[in-house]
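Asker: Here you go, sequence then predicted model.
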Amino acid sequence: MTRSNDLVELSPTGGRVPSDTHPQDWAWRFWFALPLYPYRKRRTLRTEVIPGTVWTFDQLHGILYAVVPIRMTVIRLDSGGLLVYAPVAPTPECIRLVNELVAAHGEVRYIILPTSSGLEHKVFVGPFAQQFPHAQVFVAPNQWSFPLNLPLPWLGFPRDRTQVLPLDSRQAPFSDEFDYEILDFNLGRGSFAEVAVFHRRSHTLLLTDSILSVPEEPPAIAQLDPYPLLFHARDSALEPIEDTPDHRRNGWQRISLFATYFRPYALKTTELKETLRDGFKAPERSPRAYFGFFPFRWQDDWQQSFEALRGNGRPFVAPILQTLILPQAPRTVLAWVDRVAQWNFRHIIPCHFDAPIPATPEEFRRAFAFLKPNSDPQQTTNLLDFPLPDTDMEFVRELEANLRKRGIATAPRESL
């Protein structure tokens, strides 16, 4: 893999950083539509995954500095032009990097929104499509949004160029190079949809949220501004924020636990009195440091939780999907998994965390084995070499129980 040509300087940990961009190039003017960090200034990192064929564009987003990559993938078409999967914020820097590919390979012809409910993906598609007026926009079926269910044109989608993906991939205009399978089921107050896209020539599987893999080292996009990593590397507010390779790594690993479990077992929160006391004594009390507010305490064995989560880089399904979403329709999900696993992909590019993930169809199947509680124990341990620990899953399961009690979540609508 290679970074874009303008990435020429090295960070202390080896990540490449741009040398010729300016803050105005990072501007995202519609940040208020989804006010996640880094708000109005978003960096973009382009990576050439397969020379001359597949590129990823990474940005960051998160809450309280728990930032993870959000990713767009661009693929060169044999017939000329580009296909874009899951656009990111079309900042001037991002559009410049896309236009470099346009100059070399032809215009953006197709843009795919591969989810029905993921606002963190949907919010970018309309503004991105406006930058490429000749592109056809295809969206997953049964689009909806919360708290207001707004029609797509209100979100900036071009009315005359936007259509729902055909259920049969052979009817899509890019079917000579791609296959896709649509996972779509009703959640009661909306739907869950994910479009898996397979690029035959490069043996690449594109996914949105269903599969993750967590790298041990912080991704390059997170190291362009390492402050969030360093913020979470501390054990208390009384520690200074210092930039070292170990602090970047520890901060990233703790952020990964935050982002996947919300409240992992190894994380404890301090009492308000202690938090305020330490905040007044903190060596950094600037607004950027939340005025010294840092209510977190990590147990000594927190890295064991991270190693269990990482599982040597194996693909897995995020805990929130394992617990709240996919068990609503296990037969539908497993049928989709079987259809996707028929493709001979060699790696997976999801929209979050690490990419590309070296993975076989069998490894993809195994990630969904939690939906088969009655499967042969001699063939599984949930068919995962590294099952997610029950202790770390506890908060997500408590969340599910509370949402059901309040009538927000429902019992599964489908059984195996």
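Answerer: All right, it came through fine.

Asker: Please make it C-alpha for all contacts and neighbour counts, starting now.
Answerer: Noted.

Asker: Count the residues that sit near Pro151.
Answerer: Neighbour count of Pro151, defined by other Cα atoms under 10 Å: 12.

Asker: For it, give its distance to Arg71.
Answerer: As judged by Cα to Cα, to the nearest Å, Pro151 and Arg71 stand 24 Å apart.

Asker: try Arg43
Answerer: For Arg43, the distance to Arg71 equals 12 Å [Cα to Cα].

Asker: Need the overlap of contacts for these two.
Answerer: Any residue near both Arg43 and Arg71 by Cα atoms under 8 Å, 6 or more residues apart in numbering counts here, and that gives Gln59.

Asker: Break down the stretch 201-350 of the chain into its strands, ranges please.
Answerer: Counting by DSSP state E, counting those that start in this stretch, the stretch 201-350 of the chain has strands at residues 204-206, 267-269, 296-298, 347-349.

Asker: so what secondary structure elements neighbour the second one?
Answerer: This means strand 267-269. Counting contacts by 3 or more Cα pairs under 8 Å, 6 or more residues apart in numbering; DSSP states H and E, strand 267-269 is packed against strand 296-298.

Asker: this is the other structure I want to compare:
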Amino acid sequence: MDSLPKPKDWSWPFWPVVPLYPYGRRRTLCREVVEGTIWTFEQVQGILYTVVPIRMTVVKLSAGGLLIYAPVAPTPECIRLVKEIVAKHGEVNYIILPTSSGLEHKVFVGPFARRFPQAQVFVAPHQWSFPINLPLSWLGFPSKGTKIIPENSSQLPFADDFDCAVLDINLGRGSFVEVALFHKRSHTLLLTDTILSVPEDPPAIVQLDPYPLLFHAKDSALESIDNNETNRRKGWQRISLFAIYFRPSELKMLEWGKMVRDAFKAPDRSPKAYFGFFPFEWQQNWKYSFDALRDEGRPFVAPILQTLILPQAPKQVLHWADKVATWDIQRIISCHFDSPIEASPEQFRRAFAFLEKQPSMGGNQSLPEKDLRFIKELEANLVRSGIAKPAKENL
């Protein structure tokens, strides 16, 4: 499904709604994960060149037609690739928004649904958004064709193909919702945010424009970095630490004076390079932090969820995880970082052991406390200000 580069086909004109890099020009890569059955569509997005994949999954239904899980930006290139699958396997019947809050997923659904008006749109319950709580109609969702995913998943019109489990946590000022869909025939679990796996090398979609990788591979503003495999890998691994920890322990922020002096001496002072400003430096042990995070590609729960969100309802989360772990999972497709993740039900369930006082199923594979420090300080500040609630005691 490769196509020649056509920049006009990468256009995403609604990027100002959620102004994330790469803004109005988004490439799409399509990959067949299960032959004739499951395809993933990847784009990138991020802030300050901290770019990670965002992923849509397309599944062929047993009765014909397609289900779309978590749409990405419907650029001309993306829609052309989808229509190649439609031509062989039938129309898009269902479009799923599997989360309740994130505008970075929600903003694509309405425009995507307009390209396939015959499709029914199903959304996670208790929709809201931050920082602006926009009604779905304002985001282009079809008023008549949009339905809430019910608690009783047997009522879903695609229940013959999928098991469904909805995690719906009331956070007081909003909700966190994760809709897990399990494609029974291929033993594939579809998730949005709860499970991640970090690859050692940068994903192919990130390498289409290597500039963000090379930017983060630099050790200082004074360095001119070569575009080679080693530097792209180095940049990706540092991006992963940024994206997951926000401020990893091995990152030192520079003093303002040094940052300005270095900017004047930088070999690249273009707007693309932020006029030479490079506000941080990595300590020597940063690679050990990445290796601990990756842990040979094991699936894990993102620290922001481990610290701020899931501890709000540990019993509810573990009940949901127990239900999902009864399915015969062989692979997980998540919306970010690596995918597919080869994983068993036991490996999925083990990722939530941090919510247990006495972790079962092989123990709790915890992340380094020093790298979690910034997120835990953020949690404490949010609790003190009344924005967040204290975590409930582990079970």
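Answerer: Alright, I've got the coordinates. In this text the structure is predicted, and so the values were computed from the model without any measurement.

Asker: Now the TM-score, please.
Answerer: The TM-score (TM-score structural alignment, normalised by the length of the second structure) is 0.98; 395 aligned residues with a Cα RMSD of 1.1 Å.

Asker: circling back to that earlier point, mean neighbour count, the strands of the stretch 201-350 of the first structure: which tops it?
Answerer: Among the strands of the stretch 201-350 of the first structure, strand 204-206 has the highest mean neighbour count (mean count of other Cα atoms under 10 Å), at a mean of 25.

Asker: What range does that one cover in the second structure?
Answerer: The aligned range for strand 204-206 of the first structure in the second structure is 188-190, by TM-score structural alignment.

Asker: where along the stretch 1-150 of the second structure do the helices fall?
Answerer: Under the criterion DSSP state H, counting those that start in this stretch, the stretch 1-150 of the second structure contains helices at 76-89, 103-115.

Asker: Please identify the deepest-packed of those helices.
Answerer: Among the helices of the stretch 1-150 of the second structure, highest average neighbours (mean count of other Cα under 10 Å) belong to helix 103-115, with a mean of 20.

Asker: and that one, which stretch of the first structure?
Answerer: So helix 103-115 of the second structure sits over residues 119-131 in the first structure, by TM-score structural alignment.

Asker: Could you double-check that Thr270 of the first structure sits in contact with Gly279?
Answerer: No - contact between Thr270 of the first structure and Gly279 fails when scored by Cα atoms under 8 Å: they sit 11.7 Å apart.

Asker: higher neighbour count, those two?
Answerer: Set side by side, Thr270 of the first structure and Gly279 show more neighbours around Gly279, with 22 against 14, by other Cα under 10 Å.

Asker: which residue in the first structure lines up with Arg31 of the second structure?
Answerer: Using TM-score structural alignment, the partner of Arg31 of the second structure in the first structure is Thr47.

Asker: What residues does that match make contact with?
Answerer: 1-4, 55-57.

Asker: Show me which of those is closest to Ile63 of the first structure.
Answerer: Nearest to Ile63 of the first structure, judged by Cα to Cα, of the contacts of Thr47 of the first structure is Phe57 at 20.6 Å.

Asker: just the helices in the stretch 151-300 of the first structure please.
Answerer: Along the stretch 151-300 of the first structure, the segments classed as helices by DSSP H, counting those that start in this stretch run 220-223, 227-233, 245-261, 272-281.

Asker: quick check: the second one aligns to which part of the second structure?
Answerer: Helix 227-233 of the first structure corresponds to residues 211-217 of the second structure when matched by TM-score structural alignment.

Asker: Now which residue in the first structure aligns to Gln283 of the second structure?
Answerer: Residue pairing (TM-score structural alignment): Gln283 of the second structure is matched to Gln299 of the first structure.

Asker: how deep is Pro271 of the second structure tucked in, by neighbour count?
Answerer: Residues lying near Pro271 of the second structure (other Cα under 10 Å) number 9.

Asker: what do you get for Asp376 of the first structure?
Answerer: Neighbours around Asp376 of the first structure, by other Cα under 10 Å: 11.

Asker: Then the one 5 residues further on?
Answerer: Using other Cα under 10 Å, Thr381 of the first structure has 15 neighbouring residues.

Asker: So it: helix, strand or coil?
Answerer: coil (DSSP: H, G, I helix; E, B strand; the rest coil).

Asker: Return the distance of the closest residue in space to Thr47 of the first structure that isn't next to it in sequence relative to Asp338 of the first structure.
Answerer: In space, and not counting its chain neighbours, Thr47 of the first structure is closest to Arg3: 4.5 Å by Cα to Cα, 6 or more residues apart in numbering. Per Cα to Cα, Arg3 of the first structure is found 34 Å from Asp338 of the first structure.

Asker: Looking at those two, which is more packed in?
Answerer: Ranked by neighbour count (other Cα under 10 Å), Arg3 of the first structure and Asp338 place Arg3 first, with 20 against 14.

Asker: Does that one touch Leu45 like I think?
Answerer: Yes - using Cα under 8 Å, Arg3 of the first structure makes contact with Leu45 at a distance of 7.4 Å.

Asker: Next, show the common contact partners of the two.
Answerer: Both Arg3 of the first structure and Leu45 lack any common contact, where contact means Cα under 8 Å, 6+ apart.

Asker: how big is the offset of the match of helix 227-233 of the first structure relative to the first structure?
Answerer: Following the fit onto the first structure, the mean deviation recorded for stretch 211-217 of the second structure is 0.2 Å by mean Cα distance after the TM-score superposition for the first structure.

Asker: contacting residues around that stretch?
Answerer: 49-51, 206-207, 225-227, 231-236, 238-239, 273.

Asker: Now with 6 Å, please.
Answerer: With Cα atoms under 6 Å, 6 or more residues apart in numbering as the test, stretch 211-217 of the second structure has contacts from 49, 231-232, 234-236.

Asker: Thanks a lot, see you next time.
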